[in-house]
Structure formats: structure tokens, C-alpha cells
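>>> Predicted coordinates and the sequence they were generated for:
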Amino acid sequence: MKIHVGIADDNNFLIRSVKEKLALFENVVVTFSAHDGQDCMDMLPQHPGTDLVLMDIEMPVLNGIEATRLIKQKHPQLKIIVLTVFDDDENIFNAIQAGADSYLLKEITPHELYEAILQTLEGGAVMTPSIAMKTLQLLRHATPPPKDSSGEAVHLSSRETEVLEQLSKGLPYTSIAANLFISPATVRRHTENIYRKLQVHSKIEAVEVARRNRML
């Protein structure tokens, strides 16, 4: 049975390298190669039989993490393996949250890549050993969801979530107020409520806690 694979990477040399690795396996067919996340999304409808996408992270127009999130919303059955040179905590965390099924570094051997594709298609989650260790460390150091005085998990209101999303973009109170059609004083009040609920003391802390607990 043929395995149809798409590749999304803005580096032609690396695309050729991946194709050469996959060419060693007769049952793997590269259906398309895209040079950015948007290009990948545009090509998927033209190749409905694609089983899996090898996704780079750092790409123009639309990066791999955002592309993964959007593709998973439209094609939840499609498997995505992040194939990248980035092994930092932020990219690993964001890729997993976006819905990546596996996370591999580009230094992987042809046989390791092939086995990772097979395992991912079977429902597994494959990671380069160093990535797996970093992921475990992220989980070990993750803080528990904030709780209120009664022990219940904290929930932000829809308006508080909107304000926090705006804060995460680095916008000042006046811009947030204009965007949400409320006064700067109301923005400040919502921000104070967010800090109190999340038990934090700064915008950076609030955004970090909210993302960690999937509130954003």
C-alpha cells in the first residue's frame, strides 16, 4: 500500500534531501512539495489522497506551527510530522499544542524517518530522543492550572479572554480599548481580574499561564 507524503519547507536543498531519503522506500510517494505553510494548505485540496505532511517550522508567509493548527482544523485525520532544526522548548510546546503528531529533527536517518512515518500513521507519536527528553522536562515543570479559593479550576470570561489575547500581542490599553470598543479603564479592570484569577503579577506571566493551560 502506497503512503502519500507532502513536504512543506522553504529550503529547496532540504526538500531534495528529504525526497532522497524517502526515495529509498518503494511504498512512499511524495505527492507535493510546498515552500511555505500557506502553499501547503493550498496544495492539500489538489492532493486529497495525502496521508501525512512533513512540516518545517520557520517558513515565510505562514510558519509551520500556524499551518499545522489550521490544517488540523480542516483535516483532522491528516497526520503531521514536524521536521525541523529547532529543538527549543517554545517551538516544541507550540508545535504540540498546534496538533503536530510527531516532532523530529532533520538530522534523522532515512530509516528512522521511514519508521517514524509508519508509527505516526498507526497513531503513534514519535520524537527524536533529545526532543522527547525536552518534552518530559516541560511536563515536569508545568505548573498546575490555577484554582480559586473553593478549589475549582479558574475560568476566564469571554471578554477577559479577548483582552488577554490583545495583551499577548503587546498592545497598549488604548489600542485594546479601541479594538474591543470599550474604555481603557474597562480594559484595566479586566486585566486586574485576569491577574487575580491566574494568580500572576504581569502580562508576560498571564499570557504564559493562559497558554500553558490552553486558555488562549
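That came in fine, so what should we check first? Numbers count the residues shown, from 1 in each chain.
>>> all contacts plus neighbour counts: C-alpha atoms, from now on.
Will do.
>>> And the strands in the chain?
Per DSSP state E, the chain carries strands over the ranges 3-8, 28-34, 52-55, 79-84, 102-105.
>>> A further structure is provided below for comparison with the first:
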Amino acid sequence: MIKIAIADDNSFLIKTAQEKLSFFDLAVKLIAVDGKDLIDKLEINHNIDLILMDIEMPEMNGIEATNFIKNKYPHIKILMLTVFDNDENIFNAIKAGADGYLLKEINPKDLHQGILETLNGGAAMHPSIAFKTLKLLRNPQDFENRECQEEIKLSTREIEVLEQLSKGLNYNTIADNLILSPSTVRKHIENIYAKLQVHNKLEAVQKAKSNNLI
């Protein structure tokens, strides 16, 4: 009999998953409410074939737990079972070592088929997830650039200063153009360097342009 673990912080969704699995020759041997709880329970008994892993959980989320478990118990297959199908979660789950990615709306038959497929060395994926995964694999740089853009938050004034910097203007000229004191301009530039994680004007301008900030 196939031994299953379920990790989810929603008791109703755990029950729903159990009901779907009850139609087949599967045994739910372990239930955890978050990633940390799952890891603690696997320390006691890691004789598990496959984990149905939620993503958004307290203490430790499903992606962090997947990364840890795949390193410590590589024999355990992990199927992400979640309501979240955004690019970031898919990308990070695959990087963490997930063996498949299904959505919680899945019917019992398809869930069972996905489990069997994963245990046989396949990669069970909801069709929309498979399509997004192909896009991510074809253009990983696009995703990484977009991720970087989302992290960089510059104020309107900082962008104005950057635009002036990109024209090769000095601090005093920028101060005059923006009706600021030179010391205020200098402070803005220090903040810009820190946010962009750069060390000079050339790097700042190049990174701002590559992230479509100016």
C-alpha cells in the first residue's frame, strides 16, 4: 500500500484530500499542519512514499519544507497540492525539488493518477501549470528579471535623481534642476545605491535601465 503524508494548515482541506484518497489503495500515514511540523514528524517516521504539500503555511512554508526534505530524505516524492498557480511559486517549488504540481480543485481520479505517475518517476502537473512551467524553462531570465524588478522600490524623487544622473550631470546641477540642496541629492543617491545594491553611478544607471526604472 502506498504511504502518503499530507501537509496543510487548513483542516477542512486536509479532510477533503483524505476523502479523495479514500477511493483508492492509499494510506494516509502522517498529517502535518505546517512545514516544521512535517519535518518533526518525519524525524520519528520517514517511511513515507509521497507527500502532498501545501505552499502557504505558518512556521515553514511548503517550498522551504520541500527543499529541506529533498536534501534529507531524497527517496520521498513531493507533490505540491495548492491553490496558488503563480509563476513565482511554480519556479521556486521546482527549484526546491518538487516532483509535481497539482491544484486542490483536482478530482479524486486525477489526483490518484498524479500520485501513481509521480511514484513511477514522472512529473504530474495540472495542464495550466505545465504550460507555465514550459514558459519558465524557456525564459528563466525573464522571470528572474521580473522578480528583481518587483523587489526594487524607488521613490518618485529617487527616480528623478537617477534620470538626471543618467544624463551625466553632477550633484550641483542635479540640485539646481530639481530645486534641492546638494546634500539632499547626495543622500538620495546613497539611498539609490543601497536599494539597487550598486557602488557607483555607472552601475546604478545600468541596473536602473535593465529593470526599466528609467
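It's in. A quick note: this is a predicted structure, and the numbers were derived from the prediction, not measured.
>>> For the strands of the first structure, give me JSON lines that also has mean neighbour count.
Below are these laid out as JSON lines (neighbours: other CA atoms under 10 Å):
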{"stretch": "strand 3-8", "mean neighbour count": "22"}
{"stretch": "strand 28-34", "mean neighbour count": "18"}
{"stretch": "strand 52-55", "mean neighbour count": "25"}
{"stretch": "strand 79-84", "mean neighbour count": "25"}
{"stretch": "strand 102-105", "mean neighbour count": "24"}
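>>> could those strands go into JSON lines alongside distance to Pro144 of the first structure?
Shown next, in JSON lines, are these (distance: least, CA to CA, whole Å):
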{"stretch": "strand 3-8", "distance to Pro144 of the first structure": "35"}
{"stretch": "strand 28-34", "distance to Pro144 of the first structure": "39"}
{"stretch": "strand 52-55", "distance to Pro144 of the first structure": "31"}
{"stretch": "strand 79-84", "distance to Pro144 of the first structure": "27"}
{"stretch": "strand 102-105", "distance to Pro144 of the first structure": "25"}
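>>> Any idea which of those gets closest to Thr128 of the first structure?
Nearest of the strands of the first structure to Thr128 of the first structure, taken as CA to CA: strand 102-105 at 5.0 Å.
>>> Average offset of the closest one relative to the second structure?
Once the two models are superposed, strand 102-105 of the first structure sits on average 0.3 Å from its counterpart in the second structure (mean CA distance after the TM-score superposition for the first structure).
>>> Identify the residue range in the second structure corresponding to that strand.
Under TM-score structural alignment, strand 102-105 of the first structure corresponds to residues 100-103 of the second structure.
>>> So what touches that stretch?
78-85, 90, 118, 123-126, 129 (CA atoms under 8 Å, 6 or more residues apart in numbering).
>>> Not including adjacent chain positions, what is the nearest residue to the corresponding residue of the second structure for His75 of the first structure?
Matched by TM-score structural alignment, His75 of the first structure corresponds to Tyr73 in the second structure. Excluding its sequence neighbours, the residue lying closest to Tyr73 of the second structure (CA to CA, 6 or more residues apart in numbering) is His46, at 7.7 Å.
>>> Residue in the first structure paired with the one you found?
So His46 of the second structure corresponds to Pro48, using TM-score structural alignment.
>>> got it, and Asn172 of the second structure?
Match for Asn172 of the second structure (TM-score structural alignment): no aligned residue.
>>> tell me how far the strand or helix carrying Asn172 of the second structure is from the chain's mean position?
If you go by DSSP states H and E, Asn172 of the second structure is part of helix 171-178. The chain centroid and the centroid of helix 171-178 of the second structure are separated by 41 Å under CA atoms, centre = their mean, to the nearest Å.
>>> got the buried residues for it?
By 16 or more other CA atoms under 10 Å, the buried positions in helix 171-178 of the second structure come out as Tyr171, Thr173, Ile174, Ala175.
>>> which residue lines up with Leu121 of the first structure in the second structure?
In the second structure, Leu121 of the first structure lands on Leu119 (TM-score structural alignment).
>>> First residue to last residue on stretch 33-40 of the first structure, what's the distance there?
Using CA to CA, to the nearest Å, one end of stretch 33-40 of the first structure lies 8 Å from the other.
>>> distance of the residue located most distally from the centre of the second structure from Thr156 of the second structure?
Relative to the centre of the second structure, the most outlying C-alpha is that of Asp176, 43.8 Å out, by CA atoms, centre = their mean. Distance, Asp176 of the second structure to Thr156 of the second structure, using CA to CA: 17 Å.
>>> contacting residues around the nearest residue to Lys19 of the first structure once chain neighbours are set aside?
Leaving out its chain neighbours, the residue that sits closest to Lys19 of the first structure by CA to CA, 6+ apart is Val30, at 7.2 Å. By CA under 8 Å, 6+ apart, the contact set of Val30 of the first structure is His4, Val5, Gly6, Ile7, Lys19, Leu22.
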